[in-house]
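Participant: No sequence on hand, only this structure:
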């Protein structure tokens, strides 16, 4: 439209400076005349649309999955300027190949449809794992691998003693028992005492052992171990930043490790996560997960089959509460921190969690300096609550150190009690909806002595319990192993695992090669607190 100059009125004023009153009178007079003639109400055509000349003038034109175009003819009909049109929405692109086992999506940049297989073969055995929340082999599971972390487990496999469910019948190493293999455990930690275990995982070729030592403060170390437990090289730091760092729960997911820890590089303890390759090399920068004031500590880590889940206790609101964070297989946070609990009077502490079929079970120990009790709750894998919290103890004693495992179709929770009679390891079984299937009961019989620090490994139809006990009065605690049936009753002979003087405590057990069970633990036999490794051997009937 050409630009017109303003004409000057006499006296040097522009026409725009005419009396507002005069102009108002003109409008009023026009209204009276129109009203007197019975004029029709003006049409409400809405605000004029901005004219367009090409498609790229239209809002949202870059999203080709919701296409728009500039209709020049429509612009003229709708009263737009002669040299402009109107933006018109076209039907959106709908991508659907009628295959329930693909994730269908439209790429906004190109407007093209993609159809990606919805499940993964993380372990490379040719069998895909099921969709989250489905059982392997179900019609809508789109995968039938019962353990996509191990290439040794797949439908039709031959069951051998190797710590995995080779034939996918729901039972690991059918009928096997476990006996100690090493007369003397292997010390892993160097001159970094006091040291303590953090996490242990088996990749199929080697163990990754994470632990914390003392080097001008707390510092995590990683040691890669041969199948026999012999270190493949010197221990190495995991974190290369100043500030205390500790923890180290670690999981193997078929082609990489995930590891999480608490870290004080920014002042308060915060939660961090990273990925390691099979050799233990870091492949992702440290990813900070918590940012609130106060300490974020006592980290737990799990793998759902498609995502990592990190849980911890956090004092951002005063009393400790539990928080969690989802991460993709590539270590990218999904959404923000999710608050899992609400503290009342006492803090919620010591979270341990395990992913189930379509859920996540979380056990923790609310309490104060004198008493704790064990609570358990089931969450969906998006971290929304699935069941109410249930109390597994009455709060009249000091129940602490919960641990948890998913066992085929239910959760097994174990803990120890410092003041009950007996001072034993206790356990219970809970289903995915929070219903107690096996009521809490003592799992060990220490007599007048004490059982502490349980670690449990699920075998489908039974559970392996590894724990510390001072009944032999060997100048401290020793490690023991006990098989339990599905109802948590002892099954088989209890095995003593360590025999050195002083304490052997804090065991962390994981399945290794040939059905062996690797155990990482703290041992004081050398007069200092160091981290050691030992093994249990698998014996088939």
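Facilitator: Here it is on my side, so go on. Just so it is clear, the model here is predicted, and its values are computed rather than measured.

Participant: For the rest of this, base every contact and every neighbour count on C-alpha atoms.
Facilitator: Noted.

Participant: What are the buried residues along the longest strand along the chain?
Facilitator: Counting residues, the longest strand in the chain under DSSP state E turns out to be strand 530-539. Within strand 530-539, the residues that count as buried by 16 or more other CA atoms under 10 Å are 530, 531, 532, 533, 534, 535, 536, 537, 538.

Participant: Would you format the residues you listed as CSV with distance to residue 389 included?
Facilitator: Output for the buried residues of strand 530-539, formatted as CSV (distance: CA to CA, whole Å):
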residue, distance to residue 389
530, 37
531, 35
532, 36
533, 36
534, 36
535, 36
536, 35
537, 37
538, 37
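
Participant: can you count the residues close to residue 495?
Facilitator: 16 (other CA atoms under 10 Å).

Participant: likewise residue 353?
Facilitator: 28.

Participant: ok, now which ones touch it?
Facilitator: 300, 301, 302, 311, 360, 361, 362, 363, 403, 404, 405 (CA atoms under 8 Å, 6 or more residues apart in numbering).

Participant: Second structure follows, compare the two:
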């Protein structure tokens, strides 16, 4: 694996520049584009800024201010971004209306132009810590909101690239605090994690939707320990759901991990990933194929520094911790993104006397994907008396067929690099997961009569 390149300072002003916390993402990448968003105090109050690279992070365009609402007090912060092709979807918390509300704007041309600001919430409570994800024309948003008297997780969605939005939908209902929601989507399956103190201390909870957010599973408690579990980050790869969080069960904050191989139906045991004498916190996780990439900030060196580790086998084994920053200041709140072989990392850093945005990249940090041999799928004849034939599968591959509720129907072995998948007898939407030794591929199947 190629090495990480040197730190690159992206902002140069005499005021603070802040990235969002780890439940949202402040960096996204697609093909040759890399986009970063943050809140910046160079104006009278905090405003949302963006910056983009069109050459894989080698060079960067000038800072661009996206909000213009501050007048001695109001502020825009907690900016989070999602990408779907050329569309960028940006959300943030804004106080221009006298209380904290969620606002949105979008770009349909890779960040060249942006829409007007759109207010998405309108209630007397505090709306904050948004997390957004997108897939094709679907855009999904979660945030924490105390309109009911305590913080609960709320959700809304758009089916047309952010042009129109659903009503607010309350996803949690308990007497404790539900906070720090993080959401991810793949193949129309939505996965949500947050931390919740309904049990007397903060624990990690999870729920999912298999129908684009129309209905949701019950809340599932994923951690059970006497101390705080919080700040979750979630990443998806095929049928795998990967989750990291900060946990204090060991006396100081450490990064923990668990995974599900069946779209969130069942989960592994908790696994401790860091073991340092001081706090490790604010993890950011991404996944593609069997590759996982994790960044966090860590106090083991006497001050906060950015660390990294990775797995190339769906989280079974992990590399040693790798220190990525080395400065006398504080480096914190990393956010990581990948596109093809490229890893992109952004964080906030006060080595220059005030908070600035820093970036670094690893051009071949995700290089294992180049080893993938994509299976050849013959034409899908969508009739219940037909079958799917798949050729070119490497030895050791497995195929799993799931129904619309996520229930596994079949597990198929590969013989002579070939598999035959009988279609279900009932009409409907089915998911075929093709798992090879080095990759996971999803194929939606529509069965009609």
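Facilitator: Yep, it's here. Keep in mind that what you see is a predicted model, and the values were worked out from it rather than measured.

Participant: quick revisit: distance between the longest strand of the first structure and the chain's centre?
Facilitator: 28 Å (CA atoms, centre = their mean, to the nearest Å).

Participant: And stretch 394-403 of the first structure, by the same measure?
Facilitator: With CA atoms, centre = their mean, you get 25 Å for stretch 394-403 of the first structure.

Participant: and what of stretch 390-405 of the first structure?
Facilitator: That offset, for stretch 390-405 of the first structure, works out to 23 Å (CA atoms, centre = their mean).

Participant: Over to stretch 337-353 of the first structure?
Facilitator: The answer for stretch 337-353 of the first structure is 16 Å, by CA atoms, centre = their mean.

Participant: Buried residues, it. List them.
Facilitator: Buried-residue list, stretch 337-353 of the first structure, by 16+ other CA under 10 Å: 337, 339, 340, 341, 347, 348, 349, 350, 351, 352, 353.

Participant: Contacts only, for the counterpart of residue 171 of the second structure in the first structure.
Facilitator: Alignment note (TM-score structural alignment): residue 171 of the second structure maps to residue 289 of the first structure. By CA under 8 Å, 6+ apart, residue 289 of the first structure lies in contact with 270, 271, 272, 273, 325, 333, 337.

Participant: Report how many residues lie close to the closest residue to residue 389 of the second structure other than its chain neighbours.
Facilitator: Spatial nearest neighbour of residue 389 of the second structure, chain neighbours left out: residue 420 (4.6 Å); criterion: CA to CA, 6 or more residues apart in numbering. Neighbour count of residue 420 of the second structure, defined by other CA under 10 Å: 15.

Participant: so how far is residue 93 of the second structure from residue 420 of the second structure?
Facilitator: With the distance defined as CA to CA, to the nearest Å, residue 420 of the second structure ends up 50 Å from residue 93 of the second structure.

Participant: Next: residue 158 of the second structure.
Facilitator: In terms of CA to CA, residue 158 of the second structure sits 18 Å off from residue 93 of the second structure.

Participant: Can you tell me which of the buried residues of stretch 337-353 of the first structure is nearest residue 519 of the first structure?
Facilitator: residue 352 (18.2 Å; CA to CA).

Participant: Show me what the closest one lines up with in the second structure.
Facilitator: In the second structure, residue 352 of the first structure lands on residue 233 (TM-score structural alignment).

Participant: The second structure: matching residues for the longest helix along the first structure?
Facilitator: The single longest helix within the first structure, with elements called by DSSP state H, is helix 20-36. With TM-score structural alignment applied, helix 20-36 of the first structure matches no range in the second structure.

Participant: Secondary structure, distance to residue 244 of the first structure and neighbour count for the contacts of residue 353 of the first structure - can I get that in JSON lines?
Facilitator: Shown next, in JSON lines, are the contacts of residue 353 of the first structure (DSSP: H, G, I helix; E, B strand; the rest coil; distance: CA to CA, whole Å; neighbours: other CA atoms under 10 Å):
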{"residue": "300", "secondary structure": "strand", "distance to residue 244 of the first structure": "18", "neighbour count": "25"}
{"residue": "301", "secondary structure": "strand", "distance to residue 244 of the first structure": "20", "neighbour count": "26"}
{"residue": "302", "secondary structure": "strand", "distance to residue 244 of the first structure": "23", "neighbour count": "25"}
{"residue": "311", "secondary structure": "strand", "distance to residue 244 of the first structure": "19", "neighbour count": "28"}
{"residue": "360", "secondary structure": "strand", "distance to residue 244 of the first structure": "30", "neighbour count": "26"}
{"residue": "361", "secondary structure": "strand", "distance to residue 244 of the first structure": "29", "neighbour count": "29"}
{"residue": "362", "secondary structure": "strand", "distance to residue 244 of the first structure": "27", "neighbour count": "26"}
{"residue": "363", "secondary structure": "strand", "distance to residue 244 of the first structure": "26", "neighbour count": "27"}
{"residue": "403", "secondary structure": "strand", "distance to residue 244 of the first structure": "25", "neighbour count": "23"}
{"residue": "404", "secondary structure": "strand", "distance to residue 244 of the first structure": "27", "neighbour count": "28"}
{"residue": "405", "secondary structure": "strand", "distance to residue 244 of the first structure": "29", "neighbour count": "24"}
